[in-house]
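Peer 1: Make a model of this:
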Amino acid sequence: MLKKASFLSSIKGITEEKVIIIEELRSKYKLKDLLIIAEISKSTYHYFIKTRKKRNETKAEEYKLVKEIFDKHKGAYGYPRITIELQNMGYKINKKKVYRIMKENGLYAGKKKRRYNSYKNHLKIEKDNLIAQDFSTTRPFEKLGTDVTMFITNYGRLYFSPIIDFHTREILAYDVSDNPDFGQTKRMLNQLKEKGYDLTNTIIHSDQGWQYKMKWYIDNVEKLKLKQSMSRKGNCLDNSPTENFFGRMKVEMFYGKSFSSLNHLIDEIKRYISYYNNERIVTKLRTSPVKYRENYFKKGAG
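Peer 2: Okay, here's the model as predicted:
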């Protein structure tokens, strides 16, 4: 302990290191003697203590904010989205600091797993690949994607079929069913129709699944003035935004979770889609899909 006290005099200048050592030794030595050895005035010492306390309080407050957002989104948000949400709330904080806070406190967002592909194509009808892996967009309703993914549980299987806007990432329509029949595709497309969006010349892209080759589907896509597009056979990268959504969705609300029944899972899927559309930040948009769409058309109307 004496060795540590004498070490104070060897540290050049006024540093926080001296203050830290003084704090450690205060229970054994008089503060007055330690300050003399360290060559620090009492006022300087208290300034460092006050500054350090304030910094620790700020650090604790920042952790609390990050943790609240992390928990609110059930571990789905990584540091980029948490940073955006904090900035949207008015806090001046950068990604580097949020990343450090999360790393130091073991807050890790879920990582995507590969989705289960359950459909094979046997029909001969084909549509041109109008997107050709160019998923870039300049506005909502420019390019849409659709597909079906499976949820396997102890109580059976559920099939989820959405239509996704590639620009906003909004789920414009969807259907959940324990039977992947054509009725599911019909309900999904009818739901999109009921929304009343102007979809003139909007591209809707899918794989070569049998649902998208049925006459009813082709005819109703045309009635909505949509332009149908299909991936090349067996090439999941041709519809990667939709594939990526399935992976993210399962990480955030399915993998590692327990469900008491298929109806419970259906309720959780519906709850997740509402959250995803209305609350979850899309990093590139800096807001949620629905808020972005509403603001986009509000500006256009103005």
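
Peer 1: C-alpha from now on. contacts and neighbour counts both.
Peer 2: Fine.

Peer 1: Let me see the residues that make contact with stretch 216-227.
Peer 2: Contacts with stretch 216-227, where a contact means Cα atoms under 8 Å, 6 or more residues apart in numbering, come from 185-186, 193, 199-204, 211-212, 228.

Peer 1: With stretch 132-144 instead?
Peer 2: 163-168, 199, 201-205, 231, 237-239, 241, 293.

Peer 1: and the end-to-end length of that stretch?
Peer 2: Distance between the two ends of stretch 132-144: 13 Å, counting by Cα to Cα, to the nearest Å.

Peer 1: now stretch 32-44
Peer 2: 13 Å.

Peer 1: Can you classify residue 3 as helix, strand or coil?
Peer 2: Three-state assignment for residue 3 (DSSP: H, G, I helix; E, B strand; the rest coil): helix.

Peer 1: That one and residue 42: what is the separation?
Peer 2: Taking Cα to Cα as the measure, residue 3 and residue 42 are separated by 22 Å.

Peer 1: who's more crowded, these two?
Peer 2: Relative neighbour count places residue 42 above the other of residue 3 and residue 42, with 12 against 7, counting by other Cα atoms under 10 Å.

Peer 1: which element is the nearest residue to that one once chain neighbours are set aside on?
Peer 2: Distance criterion Cα to Cα, 6 or more residues apart in numbering; nearest residue to residue 42, sequence neighbours excluded, is residue 35 at 7.0 Å. Per DSSP states H and E: residue 35 is located in helix 31-38.

Peer 1: ok, now which ones touch the closest residue to residue 286 other than its chain neighbours?
Peer 2: Sequence neighbours aside, residue 84 is the residue nearest to residue 286 in space, at 6.2 Å (criterion: Cα to Cα, 6+ apart). Each residue near residue 84 by Cα under 8 Å, 6+ apart is listed here: 281, 283, 286.

Peer 1: Determine the set of other helices and strands touching the lengthiest helix in the chain.
Peer 2: Using DSSP state H to define each element, the chain has its longest helix at helix 42-72. Applying 3 or more Cα pairs under 8 Å, 6 or more residues apart in numbering; DSSP states H and E, one finds that helix 42-72 contacts helix 16-25, helix 79-88, helix 95-104.

Peer 1: still on that earlier bit, list the ones among the contacts of stretch 132-144 that fall in helices.
Peer 2: Using DSSP H, the contacts of stretch 132-144 in helices are 241, 293.

Peer 1: Of the contacts of stretch 132-144, keep whichever come out buried.
Peer 2: Buried by 16 or more other Cα atoms under 10 Å: 163-168, 199, 202-205, 231, 238-239, 241, 293, out of the contacts of stretch 132-144.

Peer 1: The structure of the following sequence is requested for comparison with the preceding one:
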Amino acid sequence: MEGRPRRSFTEDYKRQCAGLVVSSGRSITSVAKELGLRDSVLRRWVEQFEPQPTSAARRPTTQATPMSADQASEIARLRQENERLRMERDILKKSIANLRRNPDMSFRFIEDHRDGYPIRLMCAVLEVSPAGYYAWRERPVSERTKSSAVLLAAIRQVHQDSCGRYGSPRVHAVLRRQGRATSRGRVERIMRRHGIHAIMAPPRRVRTTDSRHDLPIAPNLIARDFTAPAPNRVWLADITYIPTAEGWLYLAAVMDLFSRKIVGWAMRDHMQVELASAALTMAIKQQRPQDGLIHHSDRGVHYASRTYRDALTRAGMVASMSRKADCYDNAPMESFFHSLKTELVHHRNYETRAEAQRDIFAFIEGFYNRTRLHSAIGYIAPIEMELKVA
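Peer 2: All right, here's what the predicted structure looks like:
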């Protein structure tokens, strides 16, 4: 059995790795472990691309206007009142399901949140008595309730570890990997009861495919057969967009169909052929595929261009293209972009393209490829799938 080929990295990749260390404030060891790199390699890239400033920036100082005792007292009172109102609003928001005037559910909500809010305040908002709550607490706890409490804590931890991106199917898959014998239905009920759900957002669409050209079109060689016998036999490629305050940031990506790993990517402020070519170059440099690999894309001008076709020929790849205006012919790539946007992009307001690049790099290399469980490959991470045949 052949070993894994030695990894090779583009300048874009090295720069993004170094930028992630500096922008996140995390240690080199922590980031290197997340990205599957050696500490010494990442440290060298940081020194190369992110040199330390020679002197710290000075912060301007301002003179504070003296405040009278009465003013300070009033500000303290207003802050206290504002905090009370904020807590009441939060309690109402979190306890919608308990507003059926079901005392048992209300008591359970109070128990779950008593470390975060005053008990008497929660009782007042939910219209139950403190005495009733304390009496409820004194009742013997059933084994089922104890088991549910332990399971809830485990569910919260898995959900937190995924940054809120996992719904009940993936949470259940992680729990099973941890050796917890529980049904998916029970996990779903507990998550619904406690308001734990995957972060989602409505899609926003911008056309990134221009197939109005007279360039050569390759036949569809995969015909929606989204399986591959081994790594680096079938790659999928596509382009999407990311909104920022500076304008669109375009992301080109290449996916290995066998493992669902993103093997190449590039981000630019334009959607020219160079964008798609840069993603392909990264994929080839990192994976070093053998001749005969099928490269599938849409009919966009980027993939039909002479430059791109020549790159495929030099790498010994065979071009394949979707039918016109049929996104389902490249469904796994569409699924990746959907995950990227619903789990990350739609929950951010990027001021700059550089900020978006750092965030997306961390998502792809630190989470999607190495941690995120994929239903299409049996709820394991792409890197695990790839290592199965290494």
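
Peer 1: TM-score for these two?
Peer 2: Overlay of the two chains. TM-score (TM-score structural alignment, normalised by the length of the first structure): 0.77; 251 aligned residues with a Cα RMSD of 2.2 Å.

Peer 1: hmm, back to that, just name the closest of the buried ones among the contacts of stretch 132-144 of the first structure to residue 121 of the first structure, please.
Peer 2: Using Cα to Cα, residue 231 comes nearest to residue 121 of the first structure of those, at 11.7 Å.

Peer 1: Give me the neighbour count for the counterpart of residue 180 of the second structure in the first structure.
Peer 2: Here residue 180 of the second structure is matched to residue 91 in the first structure, going by TM-score structural alignment. Number of residues near residue 91 of the first structure (other Cα under 10 Å) recorded here: 13.

Peer 1: cool, and residue 276 of the first structure?
Peer 2: Residue 276 of the first structure - counted by other Cα under 10 Å - has 20 other residues nearby.

Peer 1: what about it, which helix or strand?
Peer 2: If you go by DSSP H and E, residue 276 of the first structure is part of helix 262-278.

Peer 1: The aligned partner of residue 236 of the second structure in the first structure in helix, strand or coil?
Peer 2: Mapped onto the first structure by TM-score structural alignment, residue 236 of the second structure lines up with residue 145. For residue 145 of the first structure, the assignment made with three-state DSSP gives strand.

Peer 1: count of residues packed around residue 145 of the first structure?
Peer 2: So residue 145 of the first structure, with other Cα under 10 Å, has 23 neighbours.

Peer 1: out of the contacts of residue 84 of the first structure, which are buried?
Peer 2: 281, 286.

Peer 1: Let me have the contacts of residue 84 of the first structure in a markdown table, extended by secondary structure and distance to residue 78 of the first structure.
Peer 2: Conversion of these to a markdown table gives the following (DSSP: H, G, I helix; E, B strand; the rest coil; distance: Cα to Cα, whole Å):
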| residue | secondary structure | distance to residue 78 of the first structure |
| --- | --- | --- |
| 281 | coil | 11 |
| 283 | coil | 10 |
| 286 | coil | 14 |
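
Peer 1: what's the closest of the contacts of residue 84 of the first structure to residue 97 of the first structure?
Peer 2: Relative to residue 97 of the first structure, the closest of the contacts of residue 84 of the first structure is residue 283; by Cα to Cα it sits at 17.1 Å.

Peer 1: contacting residues around the aligned partner of residue 332 of the second structure in the first structure?
Peer 2: Aligned counterpart of residue 332 of the second structure in the first structure: residue 241 (TM-score structural alignment). Counting by Cα under 8 Å, 6+ apart, residue 241 of the first structure touches 135, 145, 166.

Peer 1: Nearest to residue 300 of the first structure among these?
Peer 2: residue 166 (19.4 Å).

Peer 1: Just tell me what that closest one corresponds to in the second structure.
Peer 2: With TM-score structural alignment defining the correspondence, residue 166 of the first structure maps onto residue 257 in the second structure.

Peer 1: Go ahead and confirm that match touches residue 236.
Peer 2: Yes: Residue 257 of the second structure is in contact with residue 236 according to Cα atoms under 8 Å; the separation is 6.7 Å.

Peer 1: quick one: residue 176 of the first structure and residue 245 of the first structure, what's the gap?
Peer 2: 15 Å.

Peer 1: More neighbours: which of these two?
Peer 2: Under the criterion of other Cα under 10 Å, the comparison of residue 176 of the first structure against residue 245 puts residue 176 first, with 23 against 17.

Peer 1: Point me to the helix or strand that includes that one.
Peer 2: Per DSSP H and E, residue 176 of the first structure falls inside strand 171-177.

Peer 1: hmm, back to that, what range in the second structure matches the helix holding residue 35 of the first structure?
Peer 2: Under TM-score structural alignment, there's no match for helix 31-38 of the first structure.

Peer 1: other SSEs contacting that helix?
Peer 2: helix 2-7, helix 16-25.

Peer 1: For that helix, list every residue counted as buried.
Peer 2: For helix 31-38 of the first structure, burial by neighbour count (16+ other Cα under 10 Å) applies to 31, 34-35, 37-38.

Peer 1: any idea what residue 186 of the first structure aligns with in the second structure?
Peer 2: Counting by TM-score structural alignment, residue 186 of the first structure corresponds to residue 277 in the second structure.

Peer 1: One more: residue 265 of the first structure?
Peer 2: In the second structure, the residue matched to residue 265 of the first structure (TM-score structural alignment) is residue 356.

Peer 1: if I pick its match, what's in contact with it?
Peer 2: If you count contacts by Cα under 8 Å, 6+ apart, then residue 356 of the second structure has 242, 244, 249, 350 around it.

Peer 1: and in the first structure, which of those remain?
Peer 2: Checking the contacts of residue 356 of the second structure against the first structure (both residues aligned by TM-score structural alignment, their matches' Cα atoms under 8 Å), the contacts still present are residue 350.

Peer 1: Widest-spaced pair of the contacts of residue 356 of the second structure?
Peer 2: Maximum distance among the contacts of residue 356 of the second structure (Cα to Cα): 10.2 Å, for 249 and 350.

Peer 1: list the residues that contact both of these two?
Peer 2: Listed as contacting both residue 249 of the second structure and residue 350 by Cα under 8 Å, 6+ apart are 243, 356.
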